[in-house]
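**Student:** 3D, please:
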Amino acid sequence: MRIRIVALCAPGFLLPAIGAAQPQVTDLAPIIVSASRDAEPAADAPASVSVITRDDIERTQPQSVLDLLRTQAGIDVSSNGGLGSFSSVFLRGAESDQVLVLIDGVRAASSTAGLFSFQQLNPAQIERIEIVRGPRSTLYGSDAIGGVIQIFTRKLDGPSASIEGGSYDTYRAQAGYGGGSDTVRYSVNGAYVDSDGFSASNEDAGEFVFDPDDDGYDEASVTASLDATLSERANLSVNGWRSDGKLELDQGLTDTRNSTIGLNLDFDTLPGWQQSFGFGYARDDQATDFSGFFSSAETDRVTFNWQNELSLGAAHQLTLGADYYRDAGLYADDFSAYDQDANDIGVYANMRSTFGRNDVQLGLRYDEHSEFGGHTTGQLALGRQLTESLRGFAAFGTAFRAPSLNDLFFPNFSNPEL
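**Tutor:** Below is the predicted model of the structure:
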């Protein structure tokens, strides 16, 4: 078990001795799944890819996931306050609702606003983050215009615990345990953060927006996973995440609850043919009381995926699949309300081929959205290994974003003709 108290500095003097006692390890290129929806070395992906590992998180000790993302090329982060405040992430200039966010493979953005609450993620519960820049609608459908950010939750091996404290009366705690056997592994990881925060208002901005009290934040979250080997050819994985946060705004209060659960069944159908069936559920609830004006939004999303990976010889990999998701949203305030839903079904194909030092990736997809209609997207990527340590690629792709439920149905501001 590791107990870490940030205020103590003595353990830092032990690091050189500990490092000297460890054998030299050769870093291997990380294996990613977000660029092509199947496993491949990050160095071989014909796309601009970054991976934030658990080692990176331990080394940098970020206050939030936003601290990790803002260090990456092509990403801009905007926050309107301190810890837990509303934030936006822009990838390659695309708006926040034009970046697909996945948690353990599950679409995590709100169905109403189309945005994801990055501030709800706790770095203590993250194993790695994969960032793929550029259009990816051919593989994922709607929203993947600027790219894809996929967060993988942490799976513990044994006990883990930490306690931290810092400025603005900020305290963090994390505790979890992971174990199992050769055929069944499980992990549970809980985290809590509490901060008095600071006032983000400008005292010169006027009485209406200025409130000298601090913008406090507290959040409790838990992740859980179960991985089971059902047979020599079949594996089952279940991953879940839940976060409840409360943010004290100037003249207001916001409660946010987010959760995702994903289930995947993978099996080898025949030699060279792997199938996977996936189910995902995401929920995003938010209630705000601002100077007596109350509003609430309750959204959920159900997703299904069927994917086939076919090895056509050593140099060719064909991926065929189909996606379905249904969005449902309920919004209400003191003057208006709506309760609506929409759905999308998509089919896709992606071929990756290697010819000596050259790689080619070609993909095509068709989506049919219940409100937005049909859309066809495609991508072509060419890569070449120039030297042993240098690789070049060029890529072209198209992408789209289907309107969110707010875009379609929000009272007095929506456009049902989208």
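
**Student:** please make it C-alpha for all contacts and neighbour counts, starting now.
**Tutor:** OK.

**Student:** name the nearest residue to residue 279, ignoring sequence neighbours.
**Tutor:** Setting aside the residues directly before and after it, residue 279 is nearest to residue 304 in space (Cα to Cα, 6 or more residues apart in numbering), at 4.7 Å.

**Student:** let's see this one next, to set against the first:
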Amino acid sequence: MNKTKVFCSILSLGMLSVGFAQKEQDSVKVEQLEEVVVTDSKFQLKRENSGKVITKITSEDLEKLQGQSIAEIIGRTVGVEINGVRSNAGQNLSYFIRGGRNRQVLILIDGVQVTDPSQIANDYDLRLLNADQVESIEILKGASSTLYGTGAATAVINIKLKEASKKAINLSLRSTLGTNQSSDENNYAIEDFRNSVSVNGQLGKFNYLASFGHQFTDGLSAIEGGTESDAFNSHNGNVKLGYKFSNAFKLTTYASFDNYKADFDDSFGLTDADNISISKQYRVGASPEFKYKQGSITVNAAYNDVEREIESGFPSQFNAQSIVVDAFNRYNFSDTFYTVLGINYQDNQMESFAIPFGETDF
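**Tutor:** Coordinates of the predicted model:
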């Protein structure tokens, strides 16, 4: 009889404990935020409803990868190979996704296509971007020529720059220091310096953002076995202004400059050399958006100017200009069926200069 009472008492306590535990768990509500992507449809779309293979690198992921370049961060994605990120900071880059090469991988910045007509493959140089100015990255693997043209034969990389804070004023400062040497070197020294500052905020219907970044990296040679290190020095500036006229219409404008100076060696003879590559980029653009009951109209327009100069035994100069206008309308027939209709205009121009044999001027 006593054993029966003891067993019932233990059972009652156990049920009481389970009841309390269940109540405690119910009092904490857990919510899962639905991740959205825009690269698949040009509009915010639930990732679970996307028919494409999309990898999204969020702002939280970028925070964990501080000190790495945009190319290094993208190269960590499964199925993406960026040749050159494991060399010195100024190494030329090549992109390979699903068997495609540079000319078949399209890069967008805030939804606007960016290219460099002076490059052989018309591809964009990721070395121009500063990782501290990036909010998120979407990588869409697979052909997307219907929405983005023939340049998106194997993949689209959409890089979204940071937006203004909801506060009236927000100041952000960041500095990252690191070593930079090969695996067989034991002389540890601070050779990588990355600094950025950003001021942004929102005042009523007006929002603003201004940021500046700098990187200086040294310590590695551009060729294997080189004894002289080749430095990489870059500066970036970005200004973004927006105004919300009403719930239906808003306008965003931006202007930016990105430039770098990279030392490189004689890759043909595998010898140290005092060669220099200089690239300068200037971008301006505007993105008005109008929403109506059944959809919205968006226009992305941008002008891009790139100047490149090669100082070597075969000096050359390149100037390239691009104008891109992407206008599209989304009309919703229902919650599950919609259409996207638009027009994309591009004008790319390039001129190059070289010094003829026996001459001294371009």
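
**Student:** TM-score for this pair?
**Tutor:** Scored against TM-score structural alignment, normalised by the length of structure 2, the superposed chains reach a TM-score of 0.80; 305 aligned residues with a Cα RMSD of 1.9 Å.

**Student:** quick one on the thing from earlier: ok, now which ones touch the aligned residue in structure 2 for the residue nearest to residue 279 of structure 1?
**Tutor:** Residue 304 of structure 1 maps onto residue 325 in structure 2, with residues paired by TM-score structural alignment. The neighbourhood of residue 325 of structure 2, defined by Cα atoms under 8 Å, 6 or more residues apart in numbering, consists of 299, 300, 301, 302, 344, 345, 346.

**Student:** max pairwise distance over those residues: which two?
**Tutor:** Across those, the longest distance by Cα to Cα is 13.5 Å; it joins 299 and 346.

**Student:** more neighbours: the two, which one.
**Tutor:** residue 299 (19 against 12; other Cα atoms under 10 Å).

**Student:** what sits against residue 258 of structure 1?
**Tutor:** Residue 258 of structure 1 neighbours (Cα under 8 Å, 6+ apart): 120, 241, 242, 243, 244, 282, 283, 284, 285.

**Student:** cool, and residue 101 of structure 1?
**Tutor:** Residue 101 of structure 1 sits next to 107, 108, 109, 116, 148, 149, 150, 151 when contact means Cα under 8 Å, 6+ apart.

**Student:** same list (those) but as a markdown table, adding neighbour count and distance to residue 297 of structure 1.
**Tutor:** Output for the contacts of residue 101 of structure 1, formatted as a markdown table (neighbours: other Cα atoms under 10 Å; distance: Cα to Cα, whole Å):
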| residue | neighbour count | distance to residue 297 of structure 1 |
| --- | --- | --- |
| 107 | 25 | 18 |
| 108 | 29 | 15 |
| 109 | 27 | 13 |
| 116 | 24 | 13 |
| 148 | 26 | 25 |
| 149 | 21 | 24 |
| 150 | 23 | 24 |
| 151 | 22 | 24 |
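
**Student:** mind listing which of those residues are in strands?
**Tutor:** 107, 148, 149, 150, 151 (DSSP state E).

**Student:** what's the closest of these to residue 341 of structure 1?
**Tutor:** Using Cα to Cα, residue 107 comes nearest to residue 341 of structure 1 of those, at 15.9 Å.

**Student:** can I assume residue 59 of structure 1 sits in a helix?
**Tutor:** Yes. Under DSSP: H, G, I helix; E, B strand; the rest coil, residue 59 of structure 1 sits within a helix.

**Student:** how about it, what's its partner in structure 2?
**Tutor:** That one, residue 59 of structure 1, aligns with residue 64 by TM-score structural alignment.

**Student:** what sits against its match?
**Tutor:** Residue 64 of structure 2 touches nothing, counting by Cα under 8 Å, 6+ apart.

**Student:** so how far is residue 21 of structure 2 from it?
**Tutor:** Residue 64 of structure 2 sits 35 Å away from residue 21 of structure 2, going by Cα to Cα, to the nearest Å.

**Student:** next: residue 231 of structure 2.
**Tutor:** Counting by Cα to Cα - residue 231 of structure 2 and residue 21 of structure 2 are separated by 60 Å.

**Student:** now swap in residue 8 of structure 2 and tell me
**Tutor:** Residue 8 of structure 2 is 20 Å from residue 21 of structure 2, by Cα to Cα.

**Student:** could you pull out the strands in the stretch 101-250 of structure 2 for me?
**Tutor:** All strands of the stretch 101-250 of structure 2, identified by DSSP state E, counting those that start in this stretch, fall at 105-109, 112-114, 134-141, 155-161, 170-179, 190-203, 206-217, 232-244, 249-266.

**Student:** onto which residues of structure 1 does the first one map?
**Tutor:** Strand 105-109 of structure 2 lines up with residues 99-103 of structure 1 when matched by TM-score structural alignment.

**Student:** tell me roughly how far that stretch lies from structure 2 on average.
**Tutor:** Superposed on structure 2, stretch 99-103 of structure 1 shows a mean distance of 0.6 Å to its aligned residues (mean Cα distance after the TM-score superposition for structure 1).

**Student:** alignment lookup: residue 236 of structure 2 to structure 1.
**Tutor:** In structure 1, residue 236 of structure 2 lands on residue 221 (TM-score structural alignment).

**Student:** look up the closest residue to that match, ignoring the ones flanking it.
**Tutor:** Residue 221 of structure 1 sits nearest to residue 243 (Cα to Cα, 6+ apart), 4.1 Å away.

**Student:** so what does the one you found match up with in structure 2?
**Tutor:** Going residue by residue (TM-score structural alignment), residue 243 of structure 1 aligns to residue 258.

**Student:** do residue 409 of structure 1 as well
**Tutor:** With TM-score structural alignment as the criterion, residue 409 of structure 1 pairs with nothing.

**Student:** more neighbours: residue 231 and residue 21 of structure 2, which one.
**Tutor:** Using other Cα under 10 Å as the criterion, residue 231 of structure 2 and residue 21 rank with residue 231 on top: 22 against 11.

**Student:** buried set for the strand or helix carrying residue 283 of structure 2?
**Tutor:** Assigned by DSSP states H and E, residue 283 of structure 2 belongs to strand 271-292. Under the neighbour-count criterion of 16 or more other Cα atoms under 10 Å, strand 271-292 of structure 2 has 272-273, 275-291 buried.

**Student:** so what's the gap between that strand and the chain middle?
**Tutor:** Put simply, strand 271-292 of structure 2 sits 12 Å off its chain's centre (Cα atoms, centre = their mean, to the nearest Å).

**Student:** relative to strand 249-266, how tilted is that strand?
**Tutor:** Our comparison of strand 271-292 of structure 2 with strand 249-266, counting by axes from the mean of the first three to the mean of the last three Cα atoms, to 10 degrees, yields an angle of 170 degrees.
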